[in-house]
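> need a structure here:
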Amino acid sequence: MATIDEILRVERIETDIYRGPSYPSVLRRTFGGQVAGQALVSATRTVPAEFGVHSLHGYFLRPGDPDLPTVFLVDRIRDGRSFVTRRVTGVQNGEAIFSMSASFHVGTDEGIEHQDPMPDVIGPEDIKDRRDAASEEDRRLYSEWENFDIRIVPRDQLVLSKSLAAQQRVWFRYRHRLDDSHVSQVCVLAYMSDMTLLASAKSVHDDHVQSASLDHAMWFLRPFRADEWLLYDQTSPSAGHGRALTQGRIFDRQGRMVAAVVQEGLSRIIADPTVQGIPLRDEKPDETTS
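Predicted structure coming up:
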C-alpha cells in the first residue's frame, strides 16, 4: 500500500488547482480520510506559512472512485491579519465529490486555557496489534492501512460512563517517522480521524449496519505528532433515521487534548450480514451515497 507521504503528495496543475493521486485500494469507494487529507494539503498550499489550520468542515457529496485522481479547486474566501479562510471542492469526472471549508490562524494570540481531562484507559502496549490479528475481517480491511497502527481498546477493559449512549476508545499512530512540519502532522491526522469513528455508533448494537461518512468537522487545538501514540476517545450521542452522530476527542500520551472531531454518518440496518460496514471490492454493490 502507498505511504501517507505518497497519498498526500498533491500536484499543482494551475493556480489554486491541485490533483490528488489515486492508489490501488481494497475499498470500493475512495476512503474519506484520503479525500479530506488531500483537500487540506491543497488548501495549505495557498496560505502563508505563518498561518496554521485550526479547523475544517467537510461534506462527502458523492462516492469517490478509488481508481481515479481527484482534482481540488481552491477558493480564497478571506485573507485577514489573524485568520485565513479557504473553500476546497474535490472533483472527479466533472462532479463534486467533496466540499470543505478550512480556517487558518496566525497562532500568536494568547487567551484563557482549559481542557477536559484524558479518560482512564489501558496503554497501547497492552493491546494486540491488529496487523497481527487472526480475523479475516481485520486482515482484509486493515491491509488498506498497514502503515497505521490502530488498536481498539477491548470493551471489557473500558471504563464506561453511564451518562453516555455509546463509547469506544482507540489508540492510533502512523507507523513511520513523519517530517516535523505542522502541515504534515495535521494532514496526516485529518486522514486518520476518519478511521474507526463511525464504528463507535455500532459499539452497543448487534445489527448489521451499512456505514458511510456524510460530513466531517475537525478542530486542531494543540501541537502533536501523528507518528506518536494518540488516544481517540469516541462517543455517539445519538443515532436514528438511518444516521448516526459521532464525536471524538484526541489526546496525546501526556494527556493534552490536541484535536476534536464531529462526524455524522449513514447507519442503515441491512438484512444481509455478509455486507460489511465499509464496502470492499469483492463484496456485492450497495446504494451508499458517499
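> hey, let's count contacts and neighbours off CA atoms from now on
Fine.
> those helices in the chain, which residues are they?
4-7, 32-44, 136-142, 182-192 (DSSP state H).
> can I get those helices in a markdown table with mean neighbour count?
Shown next, in a markdown table, are these (neighbours: other C-alpha atoms under 10 Å):
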| stretch | mean neighbour count |
| --- | --- |
| helix 4-7 | 16 |
| helix 32-44 | 26 |
| helix 136-142 | 14 |
| helix 182-192 | 22 |
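> what's the closest of those helices to Phe51?
Proximity to Phe51 (C-alpha to C-alpha) singles out helix 32-44 among the helices of the chain, at 8.8 Å.
> which strands and helices sit next to that closest one?
Judged by 3 or more C-alpha pairs under 8 Å, 6 or more residues apart in numbering; DSSP states H and E, helix 32-44 is in contact with strand 17-20, strand 52-60, strand 70-79, strand 83-92, strand 95-105, helix 182-192.
> which parts of the third one are buried?
Neighbour-count burial for strand 70-79 flags 70-75 (criterion: 16 or more other C-alpha atoms under 10 Å).
> just name the closest of those residues to Ser25, please.
Thr70 (14.7 Å).
> thought that closest one was touching Val88?
No - using C-alpha atoms under 8 Å as the test, Thr70 is too far from Val88 to be in contact (11.7 Å).
> compile the helices and strands packed on helix 32-44 into a markdown table and extend it with columns for distance to Arg268.
Formatted as a markdown table, the helices and strands packed on helix 32-44 follow (distance: least, C-alpha to C-alpha, whole Å):
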| stretch | distance to Arg268 |
| --- | --- |
| strand 17-20 | 30 |
| strand 52-60 | 17 |
| strand 70-79 | 28 |
| strand 83-92 | 26 |
| strand 95-105 | 21 |
| helix 182-192 | 24 |
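> those: which one's closest to Glu287?
It's strand 52-60; of these, that one is closest to Glu287 (C-alpha to C-alpha) at 14.7 Å.
> check which residues of the closest one are buried.
Buried, per 16+ other C-alpha under 10 Å, within strand 52-60: 52-60.
> could you report the distance from Ile269 to Glu125?
For Ile269, the distance to Glu125 (C-alpha to C-alpha, to the nearest Å) stands at 35 Å.
> of the two, who's got more company?
Ile269 (14 against 9; other C-alpha atoms under 10 Å).
> would you confirm that that one contacts Asp207?
Yes - between Ile269 and Asp207 a contact is recorded at 6.5 Å, counting by C-alpha under 8 Å.
> rewinding a little: can I get the buried residues of strand 52-60 in JSON lines including distance to Leu221?
Output for the buried residues of strand 52-60, formatted as JSON lines (distance: C-alpha to C-alpha, whole Å):
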{"residue": "Gly52", "distance to Leu221": "11"}
{"residue": "Val53", "distance to Leu221": "10"}
{"residue": "His54", "distance to Leu221": "7"}
{"residue": "Ser55", "distance to Leu221": "9"}
{"residue": "Leu56", "distance to Leu221": "12"}
{"residue": "His57", "distance to Leu221": "15"}
{"residue": "Gly58", "distance to Leu221": "18"}
{"residue": "Tyr59", "distance to Leu221": "21"}
{"residue": "Phe60", "distance to Leu221": "24"}
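> compare with the first, here's sequence two:
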Amino acid sequence: MIGDEGRVSASGPTLLELLDLEELDRDLYRAGTVFDDPFALYGGQVAAQALLAAGSTVPRDRLVHSLHGYYLRPGNASQPTIFRVDRDRDGGSFSSRRVVATQDGEVVFSMSCSFHRLEPGLDREAHPAAEVAAPEDSCDYELPRLFSMRARLPPQPYPDARWPTRFWSRCALELPKDPLLHSCVLTYLSDISSGSAPLGEGDIGSGPSLDHAVWFHRQATLDDWVLMDLQPQTVAAGRGWYTGTMRSRTGELVASLTQETLFRAKRPSTGESDTSR
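Below is the predicted model:
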C-alpha cells in the first residue's frame, strides 16, 4: 500500500527503463530491457515502444494524433524486441510512419501511426465527462503487469465484470516534459483491462488483444491522474469489441481508444482461454 497514492506494481524494471530504446541504425531500434514473465509480452508495452521508435524519426514539433496496431504473435518479455520504422510520408503538417516489431525474426506486432504539427482552431467536446469520484476519494488498486503505475478504483458501472472498466491511473515516476514520452505512457496504459469483460458469460470471456487503436486529442500529463473509462459494445464470431476514453483530472478528453479481443471459452484441460489465432 502506498498511502493515498494507490498501489504500485510488483518489483521489476521501471517504465522509463522499458522506454529506453537503443538506436541500432537509421530507423532501427532495440528494446533491450527484459524480465521474466509467465505471460505473453504485454501489448501495451510493445505498442508504447513502437510509438517511441516511430516518434524518434519525426520532427519534435509533430505530435502523435493516432495509432493503429495489430498483435500478431504472443511475444516474450524475456527477449529483446527489434523495431523497424518505415517513413511513409512527411508532408507540410503530417508525418506517417509504419513500425514492425520482431523477435527471433518473427513479427509480433505491427503499427501505423501519424503525427501532426499543432495548429490553432476550435476546442470543443460534444459530451461532458461523467460524474466520477475523484482519485483521492477512490480505493487503492493494483493494475496487473504494469510497472511504475499507480491506480485508484472509483465505483464501477459494471460491478460484476471480471475486470474493472473505470479507474484512475498515473505514472509513479516524475516524467520529463516530453509530449512523445507522455503519449507513450498513455499507450502503455491503454491496453490494460478489457471493456469487453462485462459481456462475458459462464466460461466464455474476453481474451488476448487482436488489434488496438488510440486517437490523441489533447496533450496529456501522465504523471498526474487520468481516468480510463471503457465501454462494452459487442461480441460476435469469437471476438469482442469495446471503446474507451481517457480524461485528465479536470475532465478534458485527452484520448479515445477502441480494441478488439478474442472472446472464447476456456479450454477444458487447462482452464485457460483459447488463445490460438
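> hmm, back to that, of the buried residues of strand 52-60 of the first structure, which is the nearest to Asp215 of the first structure?
Tyr59 (4.3 Å).
> tell me which residues touch Val170 of the first structure, please.
150-153, 196, 231-234 (C-alpha atoms under 8 Å, 6 or more residues apart in numbering).
> who wins for proximity to Gln92 of the first structure among the helices of the first structure?
Among the helices of the first structure, helix 32-44 sits nearest to Gln92 of the first structure (C-alpha to C-alpha), with 11.2 Å.
> mean shift between that closest one and the second structure?
Here the mean offset of helix 32-44 of the first structure against the second structure after fitting is 0.5 Å, by mean C-alpha distance after the TM-score superposition for the first structure.
> in the second structure, which residues correspond to that helix?
Matched against the second structure by TM-score structural alignment, helix 32-44 of the first structure falls on residues 43-55.
> next one: the aligned partner of Pro179 of the second structure in the first structure from Leu189 of the first structure, what distance?
Superposed on the first structure with TM-score structural alignment, Pro179 of the second structure falls opposite His182. From His182 of the first structure across to Leu189 of the first structure, the span is 11 Å (C-alpha to C-alpha).
> any idea which of the buried residues of strand 70-79 of the first structure is the one closest to Glu137 of the first structure?
Thr70 (28.2 Å).
> what does that closest one align to in the second structure?
Using TM-score structural alignment, Thr70 of the first structure lines up with Thr81 in the second structure.
> pretty sure its match contacts Glu106?
No - shown here, Thr81 of the second structure and Glu106 do not form a contact pair, counting by C-alpha under 8 Å, at 10.2 Å.
> got the buried residues for stretch 141-160 of the first structure?
Taking 16+ other C-alpha under 10 Å as the criterion, stretch 141-160 of the first structure shows 141-153 as buried.
> which two from these end up farthest apart in space?
Glu144 and Val153, at 20.4 Å, using C-alpha to C-alpha across these.
> before we move on, the earlier item: which one of the buried residues of stretch 141-160 of the first structure is nearest to Val26 of the first structure?
Glu144 (6.4 Å).
> roughly how far apart are that closest one and Ala2 of the first structure?
Shown here: Glu144 of the first structure relative to Ala2 of the first structure, a distance of 9 Å by C-alpha to C-alpha.
> if we can go back for a sec, of the helices and strands packed on helix 32-44 of the first structure, which is nearest Ala244 of the first structure?
Taking those one by one with C-alpha to C-alpha, strand 52-60 is closest: 14.9 Å.
> what span of the first structure lines up against stretch 101-108 of the second structure?
Going by TM-score structural alignment, stretch 101-108 of the second structure sits over residues 90-97 in the first structure.
> contacts for the matching stretch, please.
So stretch 90-97 of the first structure is contacted by 35, 39, 60-65, 68-73, 89, 98-99 (C-alpha under 8 Å, 6+ apart).
> which non-adjacent residue is nearest Ala217 of the first structure?
His57 (4.3 Å; C-alpha to C-alpha, 6 or more residues apart in numbering).
> contact partners for the residue lying closest to Phe115 of the second structure once chain neighbours are set aside?
Leaving aside its chain neighbours, Phe115 of the second structure sits nearest to Val64 (4.1 Å; criterion: C-alpha to C-alpha, 6+ apart). Counting by C-alpha under 8 Å, 6+ apart, Val64 of the second structure touches 55, 113-116, 180, 183, 216.
> ok so, going back, next up, the contacts around the residue nearest to Ala217 of the first structure.
100-102, 215-218.
> Ser148 of the second structure corresponds to which position in the first structure?
So, by TM-score structural alignment, Ser148 of the second structure is matched to Asn147.
> next, work out how far apart the residue lying farthest from the centre of the first structure and Asp109 of the first structure are.
Using C-alpha atoms, centre = their mean, the residue of the first structure lying farthest from its centre is Arg81. It sits 29.2 Å away. Going from Arg81 of the first structure to Asp109 of the first structure by C-alpha to C-alpha gives 11 Å.
> now His241 of the first structure
42 Å.
> distance of Asp104 of the second structure relative to Gly75 of the second structure?
10 Å.
> neighbour-wise, which of these two wins?
Neighbour tally, Asp104 of the second structure and Gly75, criterion other C-alpha under 10 Å: the higher count belongs to Gly75, 24 against 12.
> not counting sequence-adjacent ones, nearest residue to that one?
Here the residue nearest Gly75 of the second structure, using C-alpha to C-alpha, 6+ apart, is Leu41, at 4.8 Å.
> which residue lines up with Ala259 of the first structure in the second structure?
Match for Ala259 of the first structure (TM-score structural alignment): Ala255.
> burial measure for Asp224 of the second structure, as a count.
Quick note: Asp224 of the second structure (other C-alpha under 10 Å) scores 16 neighbours.
> OK, contacts around the nearest residue to Asp272 of the first structure once chain neighbours are set aside?
With C-alpha to C-alpha, 6+ apart as the criterion, Asp272 of the first structure has its nearest non-adjacent residue at 7.6 Å, and that residue is His208. His208 of the first structure is in contact with 269-273, 276-277, counting by C-alpha under 8 Å, 6+ apart.
> and what of Phe172 of the first structure?
Phe172 of the first structure touches 148-151, 229-232, counting by C-alpha under 8 Å, 6+ apart.
> any chance of these in TSV with distance to Gly265 of the first structure as columns?
Output for the contacts of Phe172 of the first structure, formatted as TSV (distance: C-alpha to C-alpha, whole Å):
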residue	distance to Gly265 of the first structure
Phe148	22
Asp149	23
Ile150	20
Arg151	22
Trp229	26
Leu230	23
Leu231	21
Tyr232	17
